[in-house]
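>>> Take a look and give me a structure for this.
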Amino acid sequence: MGDILNYLIWPFLALLLIVAVVIGILRKRRRLRELEGLAGRLGLRYTRAGGSGIHEKFGHFPCFVRGQRWRMSNTFRGEVTIAGRRCRVQMGDYRYREGDAESRGPTREFSYLVMQQPCGLTPDLGIRETGLLDVLAEVVGSEDIDFESAAFSRRFHVSCASRSFAYAVITPPMMEHMLARAPRYMSSGRCWWLCYEGEGLWNAARFERHFRWTLGFFERWPAYLLEEYGPPPARLAGFLAGEV
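The predicted structure is shown next:
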């Protein structure tokens, strides 16, 4: 009886493995087709090919310089118009290997979006969902900036060297926009904003959602703030990872 069970179980397990592999391949192909269609809807250029320049261009964001063997793929690039100003955008998949040259760690991957803000250089601003460590930090005092909305302050941890700038950006309409469907993590640096949600790849619908949400984020910036900081620096016009 045991021999019969072994005879049946191993082929069955092998069949399950084959089915899982085939399903994974089909899902990946469907995702690629959907990403190509999304590029057409958004008016962006799309390439499946990988590249390694993103950690050089956006290395001021910590998530792009972790580990080693950095690679990007399924990359969208293009321009959007915000408040009459042309701003660059790039989004796609990013992969890296944990560890260093002497230790091989697991491979990690996530999707991201970086968009140029519609004004010149501003104080760096970080916005992320509140975690357990943030709750504990409140006990001993932290750099979290509080806002009038208790719901917003509970959900998001906000840090900025300039509180006045943070309050200028995060107005009551902006709080409503963020409470509706904000990414888990947003951070600014060198006139760019990064949006990502940790490990995991986005499907086409999520890419589109974050793209349109980020446009809405910038469209809610007060006009006086854009005037105060002036137009985006011209030298950033072609500053996108992988471009020449």
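>>> Please make it C-alpha for all contacts and neighbour counts, starting now.
Fine.
>>> Can you show me the helices along this structure?
If DSSP state H is used as the criterion, the helices of the chain fall at 2-42, 54-57, 132-140, 150-155, 163-169, 172-181, 204-219, 223-229.
>>> Among those helices, which comes closest to D124?
Of all the helices of the chain, helix 163-169 sits nearest to D124, with 9.3 Å by Cα to Cα.
>>> and that closest one, how far from the chain's centre?
22 Å (Cα atoms, centre = their mean, to the nearest Å).
>>> Also stretch 23-38?
The chain centroid and the centroid of stretch 23-38 are separated by 20 Å under Cα atoms, centre = their mean.
>>> Out of the helices of the chain, flag the one nearest V80.
Of all the helices of the chain, it is helix 204-219 that lies closest to V80, at 8.4 Å by Cα to Cα.
>>> For the closest one, enumerate the helices and strands it packs against.
helix 2-42, strand 68-82, strand 103-116, helix 172-181 (3 or more Cα pairs under 8 Å, 6 or more residues apart in numbering; DSSP states H and E).
>>> Proceed likewise with the subsequent sequence, for comparison:
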Amino acid sequence: MIFALVPPDHGAAIPALADSSSAAGMIGSILVIAVVVLIIVGGYFAQKKRAEQLMRFAQAKGLTYEKRNDAWANMDWGYPFGAGRAQKARHVMTGHLNGRPVVTFAHEYTTGSGDDRRTVHTMVTAIQIPRAFPKLEVGLEGITGRFARKLGFKDIELESEAFNRKYKIQCDNRKFAYDVLHPRFMEWMTAIDSNGFTIAGPYVVIHRTGRLKEQEIDANFAYISAVIEHMPGFVWANAR
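Alright, predicted model coming up:
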């Protein structure tokens, strides 16, 4: 048997070694995707757990729970309603307290875009009353005050200078504002360091910056009930 040496074919393709930088880049991309998936899945289960927790809380309080109902996000209740875009109402709890319809929920709206995109969270609580009144907004400077002035509302000055320095009052019906915010009412609000309130039609509403906190719900309802009790009797008699 004769063996012949075959010279190497210099034109033949040489197998390429794997590019380590490309492999590292692929692994990095896979890790990024995996992290994103974990965040999404983790967020979903966290939201699900939170919804179940709040549902149990609402049931214990005799309230009805809805995970989301954006009809409540579009109420004409002053700030934060009408601010930003993509308004949402999450974790909506409705029911009755001392015969009055009540609601509390987590309000959200979005501002900015891209890297400047931001979601603003507010806890909203309201009690429905048997009369419809003109809109009256009483809020601290920097929250209701600036927002209302952007919409063209002017501040109302009351008898108490201390109250005027602390609060901004907006109301189209100045007489109604003066009637509601009588001296004892202003003294009470100042004494408890109140953040204010809004009367809008047949609702008395308050909002608190931040996410919904179930441990604050009872106190919020109690505060609104106290606001209602401080409204003088002749105001109710003159209401439609």
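>>> And the TM-score between them?
Comparison of the two superposed chains (TM-score structural alignment, normalised by the length of the second structure) gives a TM-score of 0.63, and 191 aligned residues with a Cα RMSD of 3.8 Å.
>>> Let's have the helices of the first structure in CSV, adding mean neighbour count and distance to V89 of the first structure.
Converted to CSV, the helices of the first structure look like this (neighbours: other Cα atoms under 10 Å; distance: least, Cα to Cα, whole Å):
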stretch, mean neighbour count, distance to V89 of the first structure
helix 2-42, 13, 11
helix 54-57, 16, 13
helix 132-140, 11, 30
helix 150-155, 14, 27
helix 163-169, 15, 20
helix 172-181, 15, 20
helix 204-219, 17, 9
helix 223-229, 12, 18
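>>> now for the ones you listed, which one comes closest to R97 of the first structure?
helix 54-57 (13.2 Å).
>>> Which of the helices and strands packed on helix 204-219 of the first structure sits closest to L215 of the first structure?
strand 68-82 (7.4 Å).
>>> Remind me what the closest one packs against, helices and strands.
Right, strand 68-82 of the first structure is packed against helix 2-42, strand 45-47, helix 54-57, strand 85-100, helix 204-219 by 3+ Cα pairs under 8 Å, 6+ apart.
>>> Turn those into CSV, columns for distance to W193 of the first structure.
Compiled in CSV, these are given as follows (distance: least, Cα to Cα, whole Å):
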stretch, distance to W193 of the first structure
helix 2-42, 19
strand 45-47, 19
helix 54-57, 13
strand 85-100, 9
helix 204-219, 9
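>>> Go through those and name the closest to G230 of the first structure.
Closest of these to G230 of the first structure is strand 85-100, at 10.4 Å (criterion: Cα to Cα).
>>> Which one of the helices of the first structure lies nearest to G99 of the first structure?
The closest of those to G99 of the first structure is helix 54-57. By Cα to Cα, the value is 15.9 Å.
>>> chain center to the closest one: distance?
Taking mean C-alpha positions (Cα atoms, centre = their mean), helix 54-57 of the first structure and its chain are 14 Å apart.
>>> Packing partners of it?
Taking 3+ Cα pairs under 8 Å, 6+ apart as the contact cut, helix 54-57 of the first structure packs with strand 68-82.
>>> which residue sits closest to G126 of the first structure, ignoring its sequence neighbours?
S187 (4.3 Å; Cα to Cα, 6 or more residues apart in numbering).
>>> show me what contacts the one you found?
Going by Cα atoms under 8 Å, 6 or more residues apart in numbering, S187 of the first structure touches 61, 124-127, 193-195.
>>> Name the nearest of those residues relative to E219 of the first structure.
Top of the list for closeness to E219 of the first structure, among the contacts of S187 of the first structure and by Cα to Cα, is W193 at 13.8 Å.
>>> The closest one pairs with which position in the second structure?
Under the alignment by TM-score structural alignment, W193 of the first structure pairs with V204 in the second structure.
>>> If you tally nearby residues, what's the number for its match?
Neighbour count of V204 of the second structure, defined by other Cα atoms under 10 Å: 24.
>>> For C195 of the first structure, see how far away the residue nearest to G126 of the first structure is.
Separation of S187 of the first structure from C195 of the first structure (Cα to Cα, to the nearest Å) stands at 7 Å.
>>> Which neighbours do those two have in common?
Joint contacts of S187 of the first structure and C195 (Cα under 8 Å, 6+ apart) do not exist.
>>> could the helices and strands packed on helix 204-219 of the first structure go into JSON lines alongside distance to S159 of the first structure?
Output for those, formatted as JSON lines (distance: least, Cα to Cα, whole Å):
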{"stretch": "helix 2-42", "distance to S159 of the first structure": "31"}
{"stretch": "strand 68-82", "distance to S159 of the first structure": "24"}
{"stretch": "strand 103-116", "distance to S159 of the first structure": "19"}
{"stretch": "helix 172-181", "distance to S159 of the first structure": "15"}
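>>> Please identify which of the ones you listed is closest to G50 of the first structure.
Nearest of these (Cα to Cα): strand 68-82, 4.3 Å.
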